[in-house]
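Colleague: A predicted structure for the sequence below; I have some questions about it.
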Amino acid sequence: IAPALEAIGKIRGLPDLTAFVTGQHRAGTGADILFGIDSNQDYENAQSVITFAGRGALGLPDRDYYTKTDPKSVEIRNKYVEHVARMFQMIGETPDAAKQHAADVMSIETDLAKSMLTRVELRDPHNLFHKVQRTRLQAMTPSIDWNAVFPALGLGGVDTLNVTEPAYFAALETQLRTRPMAPWQSLLRWNVVRDAAPYLSADFVKANFDFYRKYLRGTPEMQPRWRKCVQWVDRDLGEALGQVFVEKTFTPETKARTVTMTREIEGAMERDLKELPWMGDATRQQALLKLHAIVNKIGYPDKWRDYSALKITPDDFAGDADRAISFESHRQLAKIGKPLDRGEWGMTPPTVNAYYDPQMNDINFPAGVLQPPLFDPKMDDAPNYGNTGATIGHELTHGFDDEGRQFDAQGNLRDWWTPKDAQEFQQRADCVSTQYSGYTAVDDIKINGKLTLGEDVADLGGTLLAYYAWKHATEGQQLKPIDGFTPDQRFFVGMAQWACGDMRPELKREMALTNPHSPEQYRINGVVSNMPEFAKAFACKAGQPMVREKPCRVW
């Protein structure tokens, strides 16, 4: 990082600052310094990939860390400033200079954080859609010469872009115009050091771990090197690793069973949409069009990514990390103005997760999430539908949650709901939000039900769809108890087992502020307490904790 630090030291004014930041963006290793330039599908035309300009990175996990006034938040900010100062001393600054420069970093980041949308506000795509001409961006931030930035990034021909948070750029301009250059040099140095710390010598790695993992998340010790290396290979060469993973772990039979299960659950969703008493025919027709347009991606991509342009050198770990990050940054920017690749995946095959993409209108289930103990081909259908089936239903429901429902069958941001049906949906979604807002995440921190609403609706709807699909798939079969559990009980046990685990209190606190998912226990108990099917399976009575007096249901 010495060349970057030397270059920062030579900055004398805004043109120098812009040139340095542009260079970092061009390299890809500092692509979120001050602002972010990326590619994404146009909200009003999902077939088109356009330029997005967004907020820059912060050193703390979320903007609320800078604005909350409770004692713990104040403590975290003080510890953060101490950490920044410590890192500055590690690159050669005196203790007094490091302390002052750390204060400069906190001051700038705080003023920028105040302008950023909250996590809840970010969930509404309309808040992120501000399509403008490049001249308009230049007018928003005249202190940055965008006519130099865009050509340097290979985007000289870009005239139209989406500015996700205009208020952020207004705040950035105010700060650039009113602050002297020295604090900006401190911020740039901090960005360089922070981003590189995981790949530098042991003292930087430990200092980075001590604050971000040990203090903020309560992690007592670093992962062994082999585990970190596996994670980095998956991050940087995921589809190369994925080819080997799929070959070794994912059989054609497993894929075929998953495809069949997915179709059963989509059939359950279709039957539900056709029978919903609160949805009118006009909205119902559009909902069915969207459902039928959803693309199912199971296991791995049809076409593997080509990494031949990425140079990996056995004796240059930090350089390998830089080149991999740069490779991905350039790959993303190269999409702008090109035909949309609907076959691309946003997760690697070994990933134990799944997702729905509202602009692609597809559901994606990597091979990693279709492995025991989550999906076990040797098990009966009940626990497999309860676990993997509920995951499939969860992602399918995302297409119709409070965020996904705003996109149409083609992935365009378009309101296809009648006002009455939108009101009916919101009334049912509010029931879920109120329910989860009553749960305690950790200490005195409640779940933010507005932040977790989409995931909570998907958890509930997905489990219901999986249950109905399992019943439909096994209709007419004489299912027997196994291991002392009835088939229905085995469904719910399977559903609950994906969430076995716990978090340390520090991580629970961070997740409560930043994670759109509720804590695991509520993703299970919050769901089944709304399901009469669960109460019947386990003989729960009215008034008991697992039976809600007024159950919530959206889908």
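Modeller: Thanks, I have the structure now.

Colleague: going forward, measure contacts and count neighbours with C-alpha atoms only.
Modeller: Will do.

Colleague: Can you name the residues in contact with the top helix by length along the chain?
Modeller: The longest helix of the chain (DSSP state H) is helix 252-275. With contacts defined as CA atoms under 8 Å, 6 or more residues apart in numbering, helix 252-275 is touched by 284, 287-288, 291, 296, 298-299, 370, 377, 385, 389, 392-393, 396, 465-466, 468-470, 472-473, 555.

Colleague: Narrow the residues you listed to just the buried residues.
Modeller: Among the contacts of helix 252-275, those scoring as buried are 284, 287-288, 291, 296, 298-299, 370, 377, 385, 389, 392-393, 396, 465-466, 468-470, 555 (criterion: 16 or more other CA atoms under 10 Å).

Colleague: what about versus this one:
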Amino acid sequence: MKTNTSKFIIAGALAMVFGQQFSGRAQSHPANDPVFQNLDKSVSPGADFFRYANGTWLKNNPIPPAYSSWGIGNVVSEDIRSRLKKINEDAINANAAKGTSTQKIGDFYYSGLDSVNIEKLGITAISEPLAKVDQITDVAGILSTVAYLNTVGARTFVSAGVGQDDKNSSKMMLQLNQGGLGLPNRDYYFKTDARTTKIRTDYTEKYIPNMFVLSGYTDEQAKAAAKSVFTIEKALADSSRKLEDLRDPYHNYNKMPVAQFNKLTPNINWKVVFTNMGIPNVDTVIVGQPEYYVAVNKYLKTFTIADWKAYLRWKVLTSYAPYLSKSFDQENFRFTGTVLSGRKVQLPRWKRVLDTENGIMGELLGQLFVQEYFPLKAKQRYTDLVEAIRQAYREHIAQLDWMSPETKQKALYKLNSIHAKVGYPDKWKDFSKLSIDRGSYAVNVMHARHWAYLNNINKLGKPVDHTEWNMTPQTYNANYEPSNNEITLPAAQFIIPGIKDEDIDDAVVYGYSAASTIGHEITHGFDDEGRQYDAKGNLKAWWTAADSVKFTQRAQVLVDQFNAYKVLDSLHVNGKACLGENIADLGGIVLGVDAFKKTKQYKEGKLINGLTPMQRFFLGYAIGWLGQQRDEELAGRILTDVHAPGFLRVNGPFSDVPEFYQAFGIKKGDAMWIDPDKRVKIW
């Protein structure tokens, strides 16, 4: 980031705004300050703290045409892309032996950049799955084709995979969930507002028929096929649960023998389907939404074989369009990129290929990435931060006035059992069986998806591998996995662009990393969904009934708070759908505050660029959500995302934190003000 030195003149003004007496306190004025250079002094922190903290950056960094949103995650990702590009270019020129990681990296990247060969192959690159669809003559053919398509990464109405049993986390089970839609989720098929209606009209009248024409259909055939596709998808959507309903782990856990599943769906012999998927001898499955598959069973006879062939052809086309010739790629981008997300142009081909490669075999790249960009010193810093947050959480649990001693004891046991994966894996995935060459880009993607599929289903019946990571070290993200009771914190998540880790003061790091990432993820173990899993990762009632009621009452206040936020047109935040994330945000902040209070920087109280340590903490947290979105993207996320928009992930929870009011002199009447008796306090 470039330093805006003209901002140094506002330190005195800030002193008046915050009601602090700064003149007698020691302070430094570093030029490369990650929080000071982003401040927008035209905005009062009590009016809109997100805009106050990040406004200058937002003004100076408009959303590029190729993106639907732009923020700190993009800046980090762009930097990582540049580094990974060098790794790939070196691999292309390495003349590496076949089967080595370098050969696979170089050949995959080469095939994706070889636009001449991609154009030459055209749709023939996916001739095998299309031929499978064309050969369907009956319901048995539909089901065998669906089974095959699942093995090569084409999304169909059967969404199956192997994962831990929610009620017995030591067992890996075959699980099925609702799926099969082409639009982002069920609400897109039914909402009647102008924005959603426009998207649905384009989908049915342009996107689907255009793609069928490109695949060789006449205009009339394409229109008929499009009608079949949308009719089936709308029926599937009508049988699908809403976003907020998918967050109830008990309601979405339905374990049953395959024989019982067959009785629910007599038109589907699941033993045969699973065998065709390469998963024989399955006797028990976990079905997330049984009513969805009951409906699928009916639709197999309701709709014609021709309807289903059109639907499955559509699934193949949309699953592989980005890796085919230019006409497919551009039409796919026109709808998914522009209509849905508001992007004006595509990313350059090298970035798109690199992103695909990163998603498919990112750990191969990650091994090289961490060697250079995440030294042991940084790994230790963030490992220590995990323990600082854990200790703060212990103290919070001990001091809760609404939780019984019985539940507190179990909560502390769960907290102490949380395993933290920091930076990068100690054991890397084995890609030796993945076959990649310089031939077809789409076929390479198909091979990689098939490898990932086999990697998943081969876990069935085997011990849980607790060393495996579910994201790469170069991923700007983090997560909590309830079945393992663990948090994963990739190296990239701790990067602040343009600043070395050792040059970032603790105040900013405690806000940016300890609160918004580490504290957030640990709190997920105790949010409305995560709290229902015990220390071993099992879905189990370990709270007293009275404590559960008290938790739910407090959580409902947070639901109501976020339901009231209007973000675009008539769209409000879905407070119930994003409750877990909001609990985690608030929990991360209050834990981060208390952990930071124990540091040398907080105790010394020295000013940096006129900002107190606690002010820098809150500003550091705000950097984590630095960014902005196009309206199309924002509208889509309100309907499909369990996270509130970034600006509300700052302003919303800060309004519930007493230290925020004290640090910035927030007064009654300010937009950020919430009366003390109405502020949310859970953890």
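Modeller: Yes, it's here. Everything numeric here is computed off the predicted structure, so don't read it as measured data.

Colleague: so the longest helix of the first structure matches what in the second structure?
Modeller: Matched against the second structure by TM-score structural alignment, helix 252-275 of the first structure falls on residues 376-399.

Colleague: Next: stretch 509-528 of the first structure.
Modeller: Stretch 509-528 of the first structure covers residues 635-654 of the second structure once aligned (TM-score structural alignment).

Colleague: With adjacent residues omitted, what lies nearest to residue 141 of the second structure?
Modeller: residue 135 (7.8 Å; CA to CA, 6 or more residues apart in numbering).

Colleague: Give me the neighbour count for whichever residue in the first structure pairs up with that neighbour.
Modeller: In the first structure, residue 135 of the second structure lines up with residue 10, judged by TM-score structural alignment. Per other CA atoms under 10 Å, the neighbour tally for residue 10 of the first structure reads 12.

Colleague: Would you mind finding the match for residue 490 of the first structure in the second structure?
Modeller: By TM-score structural alignment, residue 490 of the first structure lines up with residue 616.

Colleague: Could you measure from the match of residue 135 of the second structure over to residue 186 of the first structure?
Modeller: Distance of residue 10 of the first structure to residue 186 of the first structure, given as CA to CA, to the nearest Å: 12 Å.

Colleague: what about the helices in the stretch 151-300 of the first structure?
Modeller: For the stretch 151-300 of the first structure, helices defined by DSSP state H, counting those that start in this stretch occupy the ranges 166-178, 181-196, 202-209, 216-217, 225-236, 238-249, 252-275, 281-293.

Colleague: now those in a markdown table, with distance to residue 448 of the first structure?
Modeller: Output for those, formatted as a markdown table (distance: least, CA to CA, whole Å):
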| stretch | distance to residue 448 of the first structure |
| --- | --- |
| helix 166-178 | 24 |
| helix 181-196 | 29 |
| helix 202-209 | 28 |
| helix 216-217 | 19 |
| helix 225-236 | 30 |
| helix 238-249 | 33 |
| helix 252-275 | 28 |
| helix 281-293 | 28 |
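
Colleague: Now the aligned partner of residue 213 of the first structure in the second structure: closest residue in space, sequence neighbours ignored.
Modeller: Matched by TM-score structural alignment, residue 213 of the first structure corresponds to residue 337 in the second structure. Closest residue to residue 337 of the second structure apart from its sequence neighbours, by CA to CA, 6+ apart: residue 343 at 5.4 Å.

Colleague: follow-up on the earlier one: average offset of the longest helix of the first structure relative to the second structure?
Modeller: Here the mean offset of helix 252-275 of the first structure against the second structure after fitting is 0.6 Å, by mean CA distance after the TM-score superposition for the first structure.
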